[in-house]
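> this one's sequence-less:
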C-alpha cells in the first residue's frame, strides 16, 4: 500500500484539519467533532449530510452557500455516529429546522434517524431525504434496497438552491422525495479501493477485467467481464438507464459522469462523449452536464453515470452559482 499518510488510524482527523485549514473562508470545524460547517451567515433551513470518509470531495466539498450547511465525516467507509450528526444539526440550525440528506446504507439510515430523534427532543424540526439512485443492484452489502451514490451530489445542489430560496423543512422534504425518483446511476470499476487501515484492496480484478455495478464501498456489482471500449461500456450502462427511465424522444435529461478517484479526467471526458452520443441518438435533450471526481471511492479506478430527468426549475437550480470548494 502506497499512500501519503501518517498513521492509518488518524487519516480522517488529519484530513478534516487539512480541509478546513486549506479553505478557511469556506469551512470551519465544529469543535471536538468531525463536522465541517459553512463559515458564512445564512438564514434558512439547514441542510446536513455526510457519511463515511473516503468519498472526497463528498460531502464536505459541497458545504457552503447554495448547497450544504454542514457535512459529518465518519471514519473511512463507516457511518458517522448519531452524536456527531446531532452536533451538525445543532451547529447549523437557525431556528428554521434542518433537512438531512442521507445515502441509503443501513448504518447511515439508523444513525441519522437517531440524530433526528435527539434533535427533536430539543425542539428542532428535522426531516430527511433518502437517496437510493444506484439501479445496478436491488439489495447489496450494507443496504436494504438500492444504494445511494453520486446522484446524492445533485440532490445537495438542487435542495441547497431551494433552501436558499426560503423553502421550509417540509417543502424541501416533499420536493426531495420526488426528486430522488428522477435520479438514477450505474457505476463500473476497473480496480478496487484500499482502505488505509486494511492495507489492501477490497476486491481485485485481473488486468483485463472490469465489473459493472460496483458500489462506492466496493460492494459487488452485477457482472464481471473482459474490459470493453468506452463506447461499448457506455452502451451497456445507458441501456440499463433507459430501461429504468423509459424515456421518449424529446425528453430533457442531465448527464453527470463521476470518477471513482483513480481514473484520469481524459478517460472521463471520453466516456461522457460516448454517453452523450447515445442519448442524442435517442432524441434526448441534454440540458445539463457535469464531469469530474465528486463522489469517489478512495483509489478505485472506475466511473459512474448519473442521469437526472429535468424541467426548467431543476435546470435553473443546477446552474445557479454556489460558494463551495468542489462544485
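That came through, no problem. Note that the structure is predicted; figures quoted are calculated from it, not measured.

> contacts, neighbours, all on C-alpha from now
Noted.

> The stretch 101-250 of the chain: helices as residue ranges?
Along the stretch 101-250 of the chain, the stretches classed as helices by DSSP state H, counting those that start in this stretch are 106-121, 151-164, 169-181, 230-245.

> Nearest to residue 317 among those would be which one?
Closest to residue 317 of the helices of the stretch 101-250 of the chain, according to C-alpha to C-alpha: helix 151-164, at 5.4 Å.

> Pick the most deeply packed of the helices of the stretch 101-250 of the chain.
Stretch with highest mean neighbour count among the helices of the stretch 101-250 of the chain: helix 151-164 (a mean of 24; mean count of other C-alpha atoms under 10 Å).

> Spell out the residue ranges of the strands in this protein.
27-29, 35-38, 46-53, 70-76, 98-103, 126-131, 183-189, 209-212, 223-226, 252-259, 285-292, 302-309 (DSSP state E).

> wait, doesn't residue 55 sit right on residue 297?
Yes. If you go by C-alpha atoms under 8 Å, residue 55 and residue 297 touch, sitting 5.1 Å apart.

> Next up, a structure to set beside the first:
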C-alpha cells in the first residue's frame, strides 16, 4: 500500500484539519463530534441541508458544503456511517428555524443513524425531514443496502435542492424537489481496479488486469457481473442502456448527464466516456441541456466510472443553474 498518509487511524481527522485550513473562508470544522458546516451557519430563515456518510468518497460530502449546496456534512470513518450524535449536532448547528432536510444515501448504517438523529432533533423542536437516495440500477440489494444503493443522484440532489433552498424555497418545496430528483435519476457504475482501504492495507477485492466489474458499488461491492475489459464506447453503452431503460427515459426528454470518476480515473478518460454517453443520449432522442464531468463521488483510489442521467423539469434546472460556492463545486455569481 502506497498512500500519502501518516497512520490509518488518523486519516479522517487529519484530512478534516486540512480542509479547515484550505477552505477557512467557506467552511468550519467541528471536532468531537466531527462535522463540517458552512462558515456562516446557521442562516436564519433558510432551509438547511445536511448529508453525510463514510469518508473515502471525497469530495462527497464535505466538499459540497457552502453557499448554494449543503449547510453541513457528517464524515464517518472510511466506508463507515457517521454516528447519530454527529448528525444531531450538525443539524442543530445549521438549523435556521424553518426546517432541515437530511439527504441520505441508501446504505443501511446511514439510514438508521440519520433516522435516530432526526428523531432526537425533533424532540428538541427542530423540523427535520429526510429523503433517501436510491438511484443505482445495478442491483436490487447489496452488502450494504436493502434496496437500491444511493450513488450519483446524491450529488445532483444536493446541488439542485441547495440552490432552491438558498433562493428561499420553503421546506416542503425543497423536500418534494429532492424526492422528485431521486425519482427522475438513474445511475450505473463499473470498476477497472479495486480500492485500498487504509486500515486494510490491501485491495478490497481481486480484479485481473484484463477484467472489469460491471455494476460496482462505491464501497467496492460486487456488481452485476465480472467481464473482460471493453473499449470506452462499449462501456458507455453498457452503462447507458440500463439507465435509459429503467426510468424509462423517452424521446424528447431534457436531461442532465453526469459522468463521474471513482477516484483513480484520469479526466481525459472521463471525457472519452462522456463523448460516447452524450452520443447515445442523442441516439435515443434525449436533449442534454446540463452536464457534469469529473470525480465528485469516489471510492478512494478505485479506477472506474459511473454515469447518472436525470430527467429535468424547470425547477430542477433552476436549482442546478443557481450559483454555488463550495470547496469542490463552484459556478455562478
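Noted; the coordinates are in hand. These numbers were taken from a predicted model, which means no experiment stands behind them.

> TM-score for these two?
Once superposed, chain against chain, the TM-score is 0.98 (TM-score structural alignment, normalised by the length of structure 1); 327 aligned residues with a C-alpha RMSD of 1.0 Å.

> which one of residue 55 and residue 297 of structure 1 has more residues nearby?
More neighbours surround residue 297 than the other of residue 55 of structure 1 and residue 297, with 28 against 25 (other C-alpha atoms under 10 Å).

> Tell me the counterpart of the more buried one in structure 2.
With TM-score structural alignment as the criterion, the equivalent of residue 297 of structure 1 in structure 2 is residue 299.

> same thing with residue 205 of structure 1?
Using TM-score structural alignment, residue 205 of structure 1 pairs with residue 207 in structure 2.

> Tell me how many other residues crowd that match.
Quick note: residue 207 of structure 2 (other C-alpha under 10 Å) scores 16 neighbours.

> Which residue is the nearest non-sequential neighbour of it?
residue 193 (6.3 Å; C-alpha to C-alpha, 6 or more residues apart in numbering).

> picking up where we left off before, which residues are in contact with each of residue 55 and residue 297 of structure 1?
The overlap between the contact sets of residue 55 of structure 1 and residue 297 (C-alpha atoms under 8 Å, 6 or more residues apart in numbering) consists of residue 216.

> Without its sequence neighbours, what residue ends up closest to the aligned residue in structure 1 for residue 324 of structure 2?
By TM-score structural alignment, residue 324 of structure 2 lines up with residue 322 in structure 1. Of all residues not flanking residue 322 of structure 1 in the chain, residue 66 sits nearest, at 4.9 Å (C-alpha to C-alpha, 6+ apart).

> What's that neighbour aligned with over in structure 2?
In structure 2, residue 66 of structure 1 lands on residue 68 (TM-score structural alignment).

> Hmm, residue 49 and that match touching each other?
No. If you go by C-alpha under 8 Å, residue 68 of structure 2 and residue 49 don't touch, sitting 9.9 Å apart.

> Which one's more surrounded, the two?
residue 49 (31 against 28).

> which residues sit in contact with the counterpart of that one in structure 1?
Per TM-score structural alignment, the equivalent position to residue 49 of structure 2 in structure 1 is residue 47. With contact taken as C-alpha under 8 Å, 6+ apart, residue 47 of structure 1 is in contact with 67, 68, 69, 70, 98, 99, 100, 101, 160, 163.

> Identify the residues contacting the nearest residue to residue 225 of structure 2 once chain neighbours are set aside.
Nearest residue to residue 225 of structure 2, sequence neighbours excluded (C-alpha to C-alpha, 6+ apart): residue 214, at 5.5 Å. Residues near residue 214 of structure 2 by C-alpha under 8 Å, 6+ apart: 189, 190, 191, 223, 224, 225, 226, 227.

> Pull the contacting residues for the equivalent of residue 181 of structure 1 over in structure 2.
Matched by TM-score structural alignment, residue 181 of structure 1 corresponds to residue 183 in structure 2. If you count contacts by C-alpha under 8 Å, 6+ apart, residue 183 of structure 2 has them with residue 135.

> circling back: could I get the contacts of residue 47 of structure 1 as CSV with distance to residue 304 of structure 1?
Formatted as CSV, these follow (distance: C-alpha to C-alpha, whole Å):
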residue, distance to residue 304 of structure 1
67, 22
68, 22
69, 26
70, 25
98, 29
99, 26
100, 24
101, 20
160, 23
163, 27
